[in-house]
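Visitor: Kindly generate the corresponding structure for this input.
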Amino acid sequence: MAALRWLIYALGGGMGHLTRASALARRAARSGHSVSLLTNSPFAPGLPLEDVLGPGVHVRRLEATLSKRAVRDVVERWLADERPDVLVVDTFPRGLGGELVALLPELRARKVLVHRDLNPVYVARFDVARAVEAFDLLLVPGEDAPFAAHPRAVRTAPWLLLEPGELLPRARARALLGVPVEESRPVVAVMGCGQASEVEEAGAIAARLHPVLGDAALVRWLVPPVAGASPPKARGARRGAFPGVLRVPVWPALAVLPGVDVLVGAGGYNTVQEARATGTPLVALARPRLYDRQALRLRPEELAGSVAELVERAVLLARARPVGGPVPYAGGACDAVALIEGVLLSA
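Guide: Presented below is the predicted three-dimensional model:
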């Protein structure tokens, strides 16, 4: 179809909203559309978004500390200036601070909600059932959601940023993780994402794993790239603040999962869906969130109830020397683009 202007609203802390929205933006741009992506992730300044998403996607980074009023002003100007054909909103139908309630009725564009699990307390308190009625299409990307049975809701496979053929071969992934070519021990990667404090906590968990595993496995601490630092491929792995632990700045982490034998992390959308898509054994904590319920996303064999249990189960997995390999998966972002195009054609 003809190229159209897409705006993707991906406000929210951490990297979950941004990474999921980036998967859609990248696929939409490859289909010939002009895409503008709005994010206030505190990690966004350091991520190589333009390199990964390509020239068809314009990324607008907001300060994570902006007030609700300031965010509303920015979003209002953004919608007025861009005059989109379609607005895609990730997770929050009212907007992160409720600013979309007054703006959506005046917007002539088609409206699409990326609808995933939400805390029922939030759903009831802010009358989310009414808010979703402003949208022409609800896309449910790979997990259940409160209004998945809505007549305008359509389920897809999970949205992953990279296609299977874009993942690094195992040898290259291990090299990027700082593993010598002659090394055969399994790699245990601790994912540092979510809130900034949780990135540091992941380093502390990696430091606990290192002496317990000894010679049985190599431990790596994966962290988001920091603004102003060299790109991950140039910088490679380096020692961080925790003894014996190599800190590896990398995004998207999905690219290196073929080199990971055990993934340790939290129950965020991207970590869980990427681990399952690549067949990477996962053990994770359910982090507390205002809107997300990570414990529901994790399977019993993936969920650890404490850091001590997390470490113990990761060690058992690593010593079992799990055998991994390529696992073909179907990303849902391509289907999502086709569904949105269908809504635009019906306008």
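Visitor: C-alpha only now, for contacts and for neighbours.
Guide: OK.
Visitor: which stretches of the stretch 51-200 of the chain form strands?
Guide: 57-61, 86-90, 110-114, 137-141, 153-156, 187-191 (DSSP state E, counting those that start in this stretch).
Visitor: would you turn those into JSON lines with mean neighbour count and distance to Ser36?
Guide: Output for these, formatted as JSON lines (neighbours: other Cα atoms under 10 Å; distance: least, Cα to Cα, whole Å):
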{"stretch": "strand 57-61", "mean neighbour count": "18", "distance to Ser36": "5"}
{"stretch": "strand 86-90", "mean neighbour count": "24", "distance to Ser36": "10"}
{"stretch": "strand 110-114", "mean neighbour count": "23", "distance to Ser36": "15"}
{"stretch": "strand 137-141", "mean neighbour count": "25", "distance to Ser36": "19"}
{"stretch": "strand 153-156", "mean neighbour count": "18", "distance to Ser36": "22"}
{"stretch": "strand 187-191", "mean neighbour count": "26", "distance to Ser36": "28"}
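Visitor: Here is the second sequence; please produce its structure so I can put it next to the first one:
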Amino acid sequence: MGQSVPCPWLIYALGGGWGHLNRTVALGRLAAAQSPVHILTNSPYAALVNEELERWQQQGQSVPHLIAFSATLEKAALCRQVQAQVISRSYRCLIADTFPRGLGGELADLLPGLNCPKVLIHRDLNPDYVRSHQLSEFVARYYDLVIVPGEGAVPLASLPQVRHTPPWLIYDAAELAKRLAHPTFTKGAGPCAPTPAPNGGHPLILVCAAGNTAEQEFFGTLTDQLQQAFPKARVRCLAANCPPGCPPALWLQTWPGLPWIAQAAVVVGGGGYNTVYECAALKKPLVAFALPRLYDRQSRRLGRYGVQVSTMAAAIEQVKIVLQRPQRDVQMPCLSLSNAIALYSNGATNALRQIQQVLGG
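Guide: I've put the predicted structure just below:
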């Protein structure tokens, strides 16, 4: 008789932008080594991520399976499709990222009937949203485990089932170093080609345009202005699509972005989860805008790491301050792998162990 296939983990990762998808893939790729993992997403960046996951799979790595819904799907239709997917089969566990009731409330009716452990990934949430939807009572009743991925004193942190981890990253430090050293990165596919001289070299200014579609033109224009302000620097804009206003020669379309952050002298972006905590892990100077969000508090996150600005002129001035620091205080791109990578902890590994304990193995 053939060996039975274990029930998959189901991870709910709906929400715009990069954060939900990147965070759950960080967990899912670790869990996939032991069990199938399905990730529900409506991220407009799912196709780009899936291309890279397929490459990893061809290299023999275990990867999660993305179940992607259209990013433009009307909310009611999206809720129906998600509910149909959740009830279509048995799952070993349900893991919801950020939204315990679902982005449109679609999980609220399903959770009481799901006979499997339920885990909430508690990224920071606006306290007004938590109160208005009585999320404290809801989570206390229906979730077996709540994991706070490096966000500190979040609104539901007082619940007894809460556990804290460091921030979650796609790669741990050792894997990042290995990937940076790979020829496909160092010989043309990454910012190490050509290697700049340690003294008087060309620092990499990396713009992370990871916000919503409406914000892309802002980051595209900022990229162009940064290149004009610092003609001896190498300015690059990391984005899924070339933002309006961004010179095409300065655009980078790649995922994950962590290897590029590792090479940067300074990063400019928003106050989203990935940008802030990837820079913090690698100890990279971050100049960032607190972008308006309905559920997230980017200003609070930037209060923990980064320099917050509100105008392009202020961002350019802060970049200038960073680049004028002594060379030893600014990690120049490709100076050495040991300098480019700090020994950080990847909270996704901690989270995997905590979930496995709830699952009983």
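Visitor: After superposition, what is the TM-score?
Guide: TM-score of the superposed chains, computed with TM-score structural alignment, normalised by the length of structure 1, equals 0.88; 331 aligned residues with a Cα RMSD of 2.3 Å.
Visitor: any chance of the strands of the stretch 51-200 of structure 1 in a markdown table, plus distance to His17 of structure 1?
Guide: Shown next, in a markdown table, are the strands of the stretch 51-200 of structure 1 (distance: least, Cα to Cα, whole Å):
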| stretch | distance to His17 of structure 1 |
| --- | --- |
| strand 57-61 | 13 |
| strand 86-90 | 7 |
| strand 110-114 | 10 |
| strand 137-141 | 12 |
| strand 153-156 | 17 |
| strand 187-191 | 17 |
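Visitor: closest one to Ala330 of structure 1 among those strands?
Guide: Closest approach to Ala330 of structure 1 among the strands of the stretch 51-200 of structure 1 (Cα to Cα): strand 153-156, 9.8 Å.
Visitor: How about the residue mapped onto Val188 of structure 1 from structure 2: what's its closest non-neighbour residue?
Guide: Residue correspondence to structure 2 (TM-score structural alignment): Val188 of structure 1 is matched to Ile205. Computed as Cα to Cα, 6 or more residues apart in numbering, the closest residue to Ile205 of structure 2 that is not its neighbour in sequence is Val235, at 4.7 Å.
Visitor: How much space separates the residue mapped onto Tyr269 of structure 1 from structure 2 from Gln58 of structure 2?
Guide: Using TM-score structural alignment, the equivalent of Tyr269 of structure 1 in structure 2 is Tyr273. Using Cα to Cα, to the nearest Å, Tyr273 of structure 2 is found at 29 Å from Gln58 of structure 2.
Visitor: out of the two, which sits in the busier spot?
Guide: Tyr273 (25 against 10; other Cα atoms under 10 Å).
Visitor: my read: Pro256 of structure 2 touches Tyr171, true?
Guide: No - with contact defined as Cα atoms under 8 Å, Pro256 of structure 2 does not reach Tyr171; the gap is 9.0 Å.
Visitor: Those two - which one has more neighbours?
Guide: Between Pro256 of structure 2 and Tyr171, counted using other Cα under 10 Å, Tyr171 has the larger neighbour count: 19 against 16.
Visitor: Map the more buried one across to structure 1 for me.
Guide: So, by TM-score structural alignment, Tyr171 of structure 2 is matched to Leu162.
Visitor: And for Tyr295 of structure 2?
Guide: Using TM-score structural alignment, the partner of Tyr295 of structure 2 in structure 1 is Tyr291.
Visitor: How about Gly28 of structure 2?
Guide: Per TM-score structural alignment, Gly28 of structure 2 is aligned with Ala25.
Visitor: Show the contacting residues for that match.
Guide: Contacts for Ala25 of structure 1 (Cα atoms under 8 Å, 6 or more residues apart in numbering) come out as Ile8, Val35, Ser36, Leu37, Leu53, Val57.
Visitor: which one in structure 2 is aligned with Val212 of structure 1?
Guide: Match for Val212 of structure 1 (TM-score structural alignment): Ala229.
Visitor: That match: neighbouring residues, count only.
Guide: Neighbours around Ala229 of structure 2, by other Cα under 10 Å: 14.
Visitor: so what's it closest to, chain neighbours aside?
Guide: In space, and not counting its chain neighbours, Ala229 of structure 2 is closest to Ile316: 7.5 Å by Cα to Cα, 6+ apart.
Visitor: what's downstream of the strand or helix carrying the one you found, the next helix or strand?
Guide: Using DSSP states H and E, Ile316 of structure 2 sits within helix 312-323. Next helix or strand after helix 312-323 of structure 2 toward the C-terminus (DSSP H and E): helix 337-340.
Visitor: got the buried residues for that following helix?
Guide: The neighbour-count check on helix 337-340 of structure 2 (16 or more other Cα atoms under 10 Å) flags Leu337, Asn339, Ala340 as buried.
Visitor: Quick one: end-to-end length of stretch 149-166 of structure 1, please.
Guide: Span of stretch 149-166 of structure 1 from end to end, Cα to Cα: 34 Å.
Visitor: now stretch 117-131 of structure 1
Guide: 15 Å.
Visitor: Verify the stated contact: the match of Val188 of structure 1 with Pro231.
Guide: No - applying Cα under 8 Å as the test, Ile205 of structure 2 and Pro231 come out as separate, 11.0 Å apart.
Visitor: counterpart of Leu345 of structure 1 in structure 2?
Guide: Checking TM-score structural alignment: Leu345 of structure 1 goes with Gly360.
Visitor: Then Leu38 of structure 1?
Guide: So Leu38 of structure 1 corresponds to Leu40, using TM-score structural alignment.
Visitor: Ok, Leu62 of structure 1 next?
Guide: Checking TM-score structural alignment: Leu62 of structure 1 goes with Phe69.
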